[in-house]
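In: sequence and computational prediction follow.
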Amino acid sequence: MTEQFPGAVLDLLDAAGDRTVFEYRGREVSGRHLLGMTRRVAAALRQRGVGPGHAVALLLGVGPEALAAVVAAYTVGARVVGVRPGLTDHQRAALLRDAGVDVTVTDRPGEAGPADAGTAERNVLSLDGLLAASDDGRRPRVSARPRDVARLIHTSGSTGVPKACAQTYGAMTAAWTLRPEDWPPAVRELAGRMDRFLVFGTLASQVMLEYGLLTLAAGGVLVAADPPDLPGALARHRATASVITVGRLNRLVTALRSAPADLGDLRALMVSGSPLEPDRAREAAQVLGPVVFHGYGQTETGMISMATPADPPGSLGVPPVDLEVRGPSGRPVPAGTEGEIFVRTPSQGCGYWGRPELGGEVFVDGWVRTRDLGSLDAQGRLWLSGRTRDVVIVDANVYYTGPVERLLARHPSVAEAHVVAVPDDATGEAVHAFVVPAPGRVPVLDELRALVAARLGEACAPTRLTLIDEVPLTAAGKPDKRRLTRST
């Protein structure tokens, strides 16, 4: 029987031996050393009774100790909850409470006090303290069970409380990331360029961890940027690869046009999180060369498809997973015809933690309904054309427009509010609010921004405001957001 995740990660670290697998603040950390740290953290967690059925929140940075803590939490078979930066206190407290967190492991003690969780009983464990455990030198025992939930991946906090997609250990074990023999062609090409992968933010994130593990499987080195300034960090660390949002890519291209930097080692930038406009892709290629890979996936699915630098700008390459473009009848449509995208991936989620009613809308008969619109061309390449749901993707995070609209409508100067996504050079997409003023009132953008930022977070706050007399309607009498978007 195949050992469950993260058994393959432990094998990679063991096989690396004295080879450097991580560089951080001038330190070179070998596979043997990283495996030893993983053993100590896993042993310390077990001593505290943490194992299958327990939830461990991770509030971590990007050092090698952080990676050891992530792998250790999976090794003991816990339900892992990565806490991403940027959440409001309200959102973080709700996330920890609703995920049923038993302990929090952190290398940032000042950011993980009991007040953040809304309860004084929460058990906060210092990563330094866990690393002080004894090391017996034996390979850690993997306690994961296939049907146990391995991690909760939070989609966004736009509803006030982040929604958590659950992924089992069986799904994480089935993922292609750690199995070179199963790499799709685009991933194989990408892996060949990941000699030195620049990591930043937090290794507890879905995207950063998976690309980091791909780097280890490809025999590369993780190099941590602290701080993650671009293009400086790419040049300082001689990075051959990194992951980047559309907004960061736009800022990088702009910076390089005004002040060129030596990025001669760079061979791959993986753009993910939101659509990359064809013109922006061409501009990036002109400035950076043939290094841009454009990935398409969702929290619920993992990677669905990836375009290489050789693919036409705007396309997402040939999907290596089961994918159907379905029409209104629910049946697949011919190539070139727009429809809704349904997929099946080896590592897809199994539902939403604590909210089974939402899972039925997305996880349908073994398929995942992406709620994205697109088509396949005659060569099998995937092209996106829109969405069936009202969302804005800001810096690779999905935010639903409904909560923003309802909050704006509470403002005394607003009679009606409708929100659409608009392209934004800084964040990929941003919130544009169309507002019908209340009688005798004139809404002010700064006031509306402050209202939304205080409750839903800065990413949900409108960056643009358009006052309208009335909202255009579709033939069915619903607000016509396509017309609003075309007017931006």
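Out: Nice, I can see it. Only a predicted model underlies this, so the values are computations on that prediction, with no experimental measurement involved.

In: hey, let's count contacts and neighbours off CA atoms from now on
Out: Will do.

In: can you count the residues close to the closest residue to residue 277 other than its chain neighbours?
Out: Nearest residue to residue 277 in three dimensions, chain neighbours excluded: residue 314, at 6.1 Å (C-alpha to C-alpha, 6 or more residues apart in numbering). Per other C-alpha atoms under 10 Å, the neighbour tally for residue 314 reads 19.

In: list the buried residues in stretch 400-414.
Out: For stretch 400-414, the buried set under the neighbour-count rule, 16 or more other C-alpha atoms under 10 Å, comprises 400-405, 408-409, 411, 413-414.

In: contacting residues for the nearest residue in space to residue 240 that is not next to it in sequence?
Out: In this structure, residue 240 finds its nearest non-sequential neighbour in residue 266, 4.0 Å apart by C-alpha to C-alpha, 6+ apart. Counting by C-alpha atoms under 8 Å, 6 or more residues apart in numbering, residue 266 touches 234, 238-241, 291.

In: now residue 266: how far from residue 185?
Out: Separation of residue 266 from residue 185 (C-alpha to C-alpha, to the nearest Å): 20 Å.

In: then residue 379?
Out: For residue 379, the distance to residue 185 equals 15 Å [C-alpha to C-alpha].

In: the more surrounded of the two?
Out: residue 185 (13 against 9).

In: roughly how far is stretch 278-291 from the heart of the chain?
Out: Mean-position distance between stretch 278-291 and its chain equals 23 Å (C-alpha atoms, centre = their mean, to the nearest Å).

In: please identify the buried residues of that stretch?
Out: Buried residues in stretch 278-291 (16+ other C-alpha under 10 Å): 280-282, 284-285, 288, 290-291.

In: again, but for stretch 180-193
Out: Here stretch 180-193 shows 183-184, 186-187, 190-191, 193 as buried, counting by 16+ other C-alpha under 10 Å.

In: what do you get for stretch 241-261?
Out: Within stretch 241-261, the residues that count as buried by 16+ other C-alpha under 10 Å are 241-254, 256.

In: list just the nearest of the residues you listed to residue 104.
Out: Residue 104 has its nearest neighbour among those in residue 243, at 26.7 Å by C-alpha to C-alpha.

In: surely that closest one meets residue 270?
Out: Yes - counting by C-alpha atoms under 8 Å, residue 243 does reach residue 270; the two are 4.5 Å apart.

In: now list whatever residues contact both of these two.
Out: Taking C-alpha under 8 Å, 6+ apart as the contact criterion, no residue touches both residue 243 and residue 270.

In: if we can go back for a sec, helix, strand or coil for the residue nearest to residue 277?
Out: Here residue 314 is recorded as coil under DSSP: H, G, I helix; E, B strand; the rest coil.

In: what about versus this one:
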Amino acid sequence: MVFPAPLLALLSEEPHRPVFEHGSRVVTRAELLAMIGGMAGTLDAQGLRGKAVAFRTSVTPEAFAAQMAAHVLGCRVVGVRPGYSKAQLAHVLAMDVDHVVDDATLPEVGDATCPTPLGRPGDVAMLAFTSGSTGRPKGCALTYGALDRHWAWQPGVWSPVAREMAAGFERYLLFGTLASMVVFEFLGLAVLGGGTVVIPVEPEFPRVYRDLRITGSIFTVPRLTQIIDTGTELPDMRAMMVGGSPISASRLEQAVKLLGPVVYQGYGATEAGSISMLTPRELPAKADTVGRPHPMVRVRAHEGELLVSSPYLMSGYWNGEENPVADGWLRTGDLGHVDDEGYIHIVGRAREAVMVNAMVVYLGPIERALESHPDVEEAYVVGAPDRATGEAAHAFVVAKDPDIGELKGHVQEELGADHVPATITVIDEVPLAASGKPDKKALLALIVL
């Protein structure tokens, strides 16, 4: 079925069933379908069929409908993340964008028709942007052909695990940005699974999960940490997907102990979407892995780096940067391996490394070593120039009254002298970037040399 045909087919069934709950307002399937059809007509009248349309909107049912309307017309949807600098925003909007939509310029809902998707398999359906943590955001081009086989947006090929998670998304909390690949995927799972997507007006975390009787959502690691540290029980929660950055096995075990068998862990990349999933049944036994790949996804290691192949990989970067996809395999930049049972193990990032006395030292293993110490709850490591060694690693830990010398000795024992951080700083909580991931640039600014 041509994307977004599965969504349109679902919205044609049980027309009075709620699909969005935005504050006190409820949007039914029939109303959402009418919005998509009416907005598609308006965009078409503006001459935007098959054009590139950038969206700078907040999270609302209307914004979602507008993006789906653009997809119906075979447009290239350019998702603009909030929080961009002026230079980053200019860079994104310079990617052959024909029209920009924001909250004030959402297309009007014209006469509703039953829309027929016009996208062709080779056309680019969307540009999803990397977080920009290494510089300018990169636009990952995903075709309509890729979305036609996407694991989350094609319920006809859902695995048992996907169906189980979708069932848990009966009341799915939506926050963040519609420009996020992670939000895009799991929003599809929630809607196509028949759930109600709940958009809070002024969310207060973590109370919002209890106040709105949320049964499923995606969680960043810092948000999960907040729930664990406050001992917040979530009696209605049935499917909690944790992802966005690495999480220690001990933290996963704490989450399971507090919340029960509802925790999933996901591994993915903007270039590849969701790659693998660790299910509640596999915790805590497999907490040191990121699960096994989705059906149709293949993962292998080459010279220590994980490579991924799937029908819904990006075709390349729109801005012409070097394409990490070759012969159908994406170089993830993650270091790891796949064990005999098919579980993926990640030990660090190939590009997150420093040269210490001309030796390559990867930062991920240092984080894992520190987190394996009983006094450390979380660890983050950044690299910086060093007069004596060329570069050096600097660690930040969430811990209570740790012995810094003991932590350094622990790292040396685990990894060797070259991996011992030049400094270890205790912090109360990790700063977050606009993407919701740990802000390592902010941590770098804390280093006192």
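Out: Right, received. Where do you want to start? For clarity, every value in this text was computed on a predicted model and none was experimentally measured.

In: TM-score of the superposition?
Out: Scored against TM-score structural alignment, normalised by the length of the second structure, the superposed chains reach a TM-score of 0.79; 385 aligned residues with a C-alpha RMSD of 2.8 Å.

In: ranges for the helices of the second structure?
Out: Taking DSSP state H as the test, the helices found in the second structure are 5-11, 29-45, 61-72, 86-93, 144-147, 160-168, 181-192, 207-211, 221-230, 249-259, 363-371, 404-415, 440-444.

In: quick one: map residue 189 of the second structure onto the first structure.
Out: Per TM-score structural alignment, the equivalent position to residue 189 of the second structure in the first structure is residue 214.

In: state the distance from that match to residue 83 of the first structure.
Out: Applying C-alpha to C-alpha, the value for residue 214 of the first structure to residue 83 of the first structure is 22 Å.

In: these two: which is more packed in?
Out: A count of neighbours by other C-alpha under 10 Å puts residue 214 above the other of residue 214 of the first structure and residue 83, at 24 against 21.

In: surely that one meets residue 193?
Out: No - the pair residue 214 of the first structure / residue 193 is not scored as a contact, 11.0 Å apart, by C-alpha under 8 Å.

In: nearest residue to the middle of the second structure?
Out: Centroid-nearest residue in the second structure, with C-alpha atoms, centre = their mean: residue 182, separated by 3.4 Å.

In: would you confirm that that one contacts residue 274?
Out: Yes - with contact defined as C-alpha under 8 Å, residue 182 of the second structure counts as touching residue 274 (7.4 Å).

In: picking that back up, give the aligned equivalent of the residue nearest to residue 240 of the first structure in the second structure.
Out: Residue 266 of the first structure maps onto residue 237 in the second structure, by TM-score structural alignment.

In: could you do residue 303 of the first structure as well?
Out: In the second structure, the residue matched to residue 303 of the first structure (TM-score structural alignment) is residue 274.

In: where's that match relative to residue 152 of the second structure, distance?
Out: From residue 274 of the second structure to residue 152 of the second structure the distance is 9 Å (C-alpha to C-alpha).

In: shared neighbours of the two, which are they?
Out: Overlap of the contact sets of residue 274 of the second structure and residue 152 (by C-alpha under 8 Å, 6+ apart) consists of residue 185.

In: okay, buried residues for stretch 425-439 of the first structure please.
Out: Judged by neighbour count using 16+ other C-alpha under 10 Å, the buried positions of stretch 425-439 of the first structure are 425-437.

In: let me fix that, I meant to ask about stretch 168-180 of the second structure.
Out: By neighbour count on 16+ other C-alpha under 10 Å, the buried set for stretch 168-180 of the second structure is 168-175, 177-180.

In: I'd like those residues as JSON lines, with distance to residue 322 of the second structure appended.
Out: Below are those laid out as JSON lines (distance: C-alpha to C-alpha, whole Å):
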{"residue": "168", "distance to residue 322 of the second structure": "39"}
{"residue": "169", "distance to residue 322 of the second structure": "38"}
{"residue": "170", "distance to residue 322 of the second structure": "41"}
{"residue": "171", "distance to residue 322 of the second structure": "41"}
{"residue": "172", "distance to residue 322 of the second structure": "37"}
{"residue": "173", "distance to residue 322 of the second structure": "36"}
{"residue": "174", "distance to residue 322 of the second structure": "33"}
{"residue": "175", "distance to residue 322 of the second structure": "32"}
{"residue": "177", "distance to residue 322 of the second structure": "27"}
{"residue": "178", "distance to residue 322 of the second structure": "26"}
{"residue": "179", "distance to residue 322 of the second structure": "23"}
{"residue": "180", "distance to residue 322 of the second structure": "22"}
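
In: what sits against residue 77 of the second structure?
Out: With contact set as C-alpha under 8 Å, 6+ apart, residue 77 of the second structure has these partners: 52-55, 67, 70-71, 125-127.

In: in the first structure, what residue corresponds to it?
Out: Counting by TM-score structural alignment, the partner of residue 77 of the second structure is residue 80.

In: excluding chain neighbours, give the residue nearest to that match in space.
Out: In this structure, residue 80 of the first structure finds its nearest non-sequential neighbour in residue 151, 4.4 Å apart by C-alpha to C-alpha, 6+ apart.

In: and what of residue 172 of the first structure?
Out: Distance criterion C-alpha to C-alpha, 6+ apart; nearest residue to residue 172 of the first structure, sequence neighbours excluded, is residue 347 at 5.6 Å.

In: quick one, what contacts the one you found?
Out: Residue 347 of the first structure neighbours (C-alpha under 8 Å, 6+ apart): 167, 171-175, 301-302.

In: the strands in the stretch 1-150 of the first structure, which residues?
Out: Ranges of strands within the stretch 1-150 of the first structure are 20-24, 27-30, 55-59, 79-82, 103-106, 123-126, 149-154, based on DSSP state E, counting those that start in this stretch.
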